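In: Only the shape, not the letters, is given here:
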């Protein structure tokens, strides 16, 4: 397979594009009609793609004959349109605040299908979780005591005890093993108010083996808790399921050869998200469950122990399910490349606010295509007065020189990009989310509710 190169000689990182995305992008009117209606930048979201990803995870659990549940990591995107898909498919939602929990309930997700995670939770969040029979990941001994006190009046609370991964001793999340042992014993004392359902953990990175190994190790904790008469029945392995945005060959070339000269002002980045990796999504879950220990797969050990597997993917459910569109305000030549300014802020491409760069190539959608278009090299800045408000520091090649009235499309931004850091800086309204669906052979759109 040939590598992607721009006519300018700069490397290209074209995003993998699904048919629904291409269909919208190539429609001569649809995106411009939406821009006319909203008047500024906007995000396009596609619930059907999210549902496909969710079903793929559920199918892996079924194929391995493992009881379990998929909890959508809600923090990855604030749109409401994903939640009815979760409810209809019998999945769950992972929340970390009272507004997130209420939002899930309002869109039809039952309380018993809501997991509550995060650091130390407010009393209000714990009380709401108890009232609605949510499953709460308890992070520390003091939180366990608060939860038990709240459960005295609010009702028995179902919990997981979150373990501090031995390979991440400096994480601020989870209990180290001595505290975890004390917490299990305390749950036995508090069994009239606290129902210890199982254990949870979360690992950074996207590797298969550490997740499988820690999940297998957690089976021993399940046995200890059961020996105390506690109704332990599940392990949650958190999120961190890998995603792929660009072709492997293009990513390998970029990571091998990249230089500061490819970026505006020779901007230097210490690290990038791995935009091409394997295995990804549901295939990664398949690999975790297929990992063998003492001649038997993790799935087999879970079945033998009667332990369900919970997981909390966010980005991996949103991959290929949304993109962002910014109207072009102007273009000026800067040395041997240009600077395009768009209507909107880099806070709507959140990777920039984590000291990194969102690398899949933006795509120019011109209002009027030139008869003989000449490719143009540009970086992309936001509409604020801040020097660092840059959506794309990398010098990227677009089909022709951007002009006011054109649209610049950022592909595959649904997961953690489009709204994680958005702000009404300069009193600019937040970009609305446009929900796309296909009906009667055509694409229809509405505002997210």
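Out: Right, received. Where do you want to start? This is a predicted model, so every value here is computed, not measured.

In: going forward, measure contacts between C-alpha atoms and count neighbours the same way
Out: Fine.

In: Could you pull out the helices in the stretch 251-400 of the chain for me?
Out: 281-290, 298-305, 315-318 (DSSP state H, counting those that start in this stretch).

In: gap between the last one and the chain center?
Out: Taking the mean C-alpha point of helix 315-318 and that of its whole chain, the gap between them comes to 5 Å (C-alpha atoms, centre = their mean, to the nearest Å).

In: Deepest in the core, which of the helices of the stretch 251-400 of the chain is it.
Out: helix 315-318 (a mean of 28; mean count of other C-alpha atoms under 10 Å).

In: Give me the packing partners of that one, helices and strands only.
Out: If you count contacts as 3 or more C-alpha pairs under 8 Å, 6 or more residues apart in numbering; DSSP states H and E, helix 315-318 packs onto helix 47-63.

In: wait, which of the helices of the stretch 251-400 of the chain is closest to residue 439?
Out: Nearest to residue 439, of all the helices of the stretch 251-400 of the chain, is helix 315-318, at 21.2 Å by C-alpha to C-alpha.

In: can the helices of the stretch 251-400 of the chain go into JSON lines with extra columns for distance to residue 187?
Out: As requested, the helices of the stretch 251-400 of the chain are exported to JSON lines (distance: least, C-alpha to C-alpha, whole Å):
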{"stretch": "helix 281-290", "distance to residue 187": "29"}
{"stretch": "helix 298-305", "distance to residue 187": "21"}
{"stretch": "helix 315-318", "distance to residue 187": "33"}
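
In: Okay, one more to line up with it:
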């Protein structure tokens, strides 16, 4: 079979493409601040929030768009979001402190995830809302409110373990949420202690992108609201969490072509596409493919706000009506918690090329970064970096190579995939990994072998059309296009 390069070009829109055209600026930033370097675009977040809100308007719904703060450590992006209508979902004590210090009023903050007593105390003391994942968590919160004489806290029990009346579901069991069998005691305590906690609604957590499963869960939440109302509570919101996704690739057809070729390579009917036969979950047994492809669907046809739009148009399995209609008929608001989807096209990571060499006949490109600095591989996202040459006049010659990092570890591959590049890099050139702001730039970064972690800078274009930058912590919305 043919061995033509299998390009997986990144999807690049608007301001991010303009930033990539500033090769001299980017090279100067890496020279001054080191490699790797994260570059974020705070001005893009407002457009992403507006795209989600447009779906609400189309379906005539109300509710809060909470940013899942765990997706990024960037202060610039969080402060830019604070300047919009968005709320923020925080999953730790320090995330809560960061959000409050970045400009979010407590009424726009939702405390989620595993909770310590200090985390619950600050949430209750400040006036943030709290997702409840268990009866023990509810009891702990009630104790804190009573012990410190605090006002009632707005709470949202999070549910899991939904039944589906249609086809077999593929949702993996979740460690978060309250199963149906455990909900009764939680409801009884919410009713008994209405003086301490205010049940504003219910939510769910599902580890799936299946529209059918999410539709069943949303419909079940609306039914649960009716049960709570009959018990004397006044809930009015359903929080459907996140999982809206991002489209990372420019061409869906190229993704289909690559996954087909990967299957053929695992079977041995074409040359290998990965280092030492890495199959991304696939394996060959007696001429047959086994296993499950463990890759993110990087070329989704519906992602971010378009996924929400499609979900709201999906009929519920029991009532048979579109979910937005079900919400409107029952006077229910819709809250969501997108993470990466609100950071789509909001950043990139630059890595300087340290060496271009060969091992066992394979081209290896070593960069001044490692797999934890640019963690596409850990998230199952396959996408090509762009080569930013120091000498733009150098002839562009394509190559296929493996990208390796700066750790003294055999497994420090930025990706196990043979990457097709349209321009062979030289030492000192930059590789630009696009759309890393959500989860893939600083989520896993650490100081292994005392290697430096990336500095983060914010960039924006001024009214005069020139690009300006500042350190991430220096950015504030009042400064406009950075100081």
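Out: In hand now; what should we look at? Note that this is a predicted model, so its numbers are computed, not measured.

In: if we compare the helices of the stretch 251-400 of the first structure, which one ends up closest to residue 383 of the first structure?
Out: helix 315-318 (27.2 Å).

In: what's the mean distance for that closest one versus the second structure?
Out: Following the fit onto the second structure, the mean deviation recorded for helix 315-318 of the first structure is 1.0 Å by mean C-alpha distance after the TM-score superposition for the first structure.

In: which bit of the second structure covers that helix?
Out: Aligned by TM-score structural alignment, helix 315-318 of the first structure corresponds to residues 340-343 of the second structure.

In: swap in stretch 87-95 of the first structure?
Out: Going by TM-score structural alignment: stretch 87-95 of the first structure matches residues 82-90.

In: Just the buried residues of that stretch, please?
Out: 82-83, 86-90 (16 or more other C-alpha atoms under 10 Å).

In: And the helices of the stretch 251-400 of the first structure: which comes nearest residue 32 of the first structure?
Out: That would be helix 315-318 among the helices of the stretch 251-400 of the first structure, by C-alpha to C-alpha, at 24.3 Å.

In: Need the residues that contact that closest one.
Out: 49-51, 53-54, 72-73, 76, 241-243, 280-281, 414-416 (C-alpha atoms under 8 Å, 6 or more residues apart in numbering).

In: average offset between the helix or strand hosting residue 67 of the second structure and the first structure?
Out: Using DSSP states H and E, residue 67 of the second structure sits within strand 66-68. For strand 66-68 of the second structure, the mean distance to aligned residues of the first structure following superposition is 0.4 Å (mean C-alpha distance after the TM-score superposition for the first structure).

In: what about residue 295 of the second structure, distance to residue 35 of the second structure?
Out: Per C-alpha to C-alpha, to the nearest Å, residue 295 of the second structure is found 27 Å from residue 35 of the second structure.

In: more crowded one of the two?
Out: Each of residue 295 of the second structure and residue 35 has its neighbours counted (other C-alpha atoms under 10 Å); residue 35 has more, 23 against 15.

In: Translate the more buried one into the numbering of the first structure.
Out: Residue 35 of the second structure maps onto residue 40 in the first structure, by TM-score structural alignment.

In: Next: residue 183 of the second structure.
Out: By TM-score structural alignment, residue 183 of the second structure lines up with residue 180.

In: Please report the residue range of the longest strand in the second structure.
Out: strand 347-359 (DSSP state E).

In: Could you turn the buried ones of the contacts of helix 315-318 of the first structure into a PyMOL selection?
Out: Per 16+ other C-alpha under 10 Å, the buried members of these correspond to this PyMOL selection:
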select buried, resi 49+50+51+53+54+72+73+76+241+242+243+280+281+414+415+416
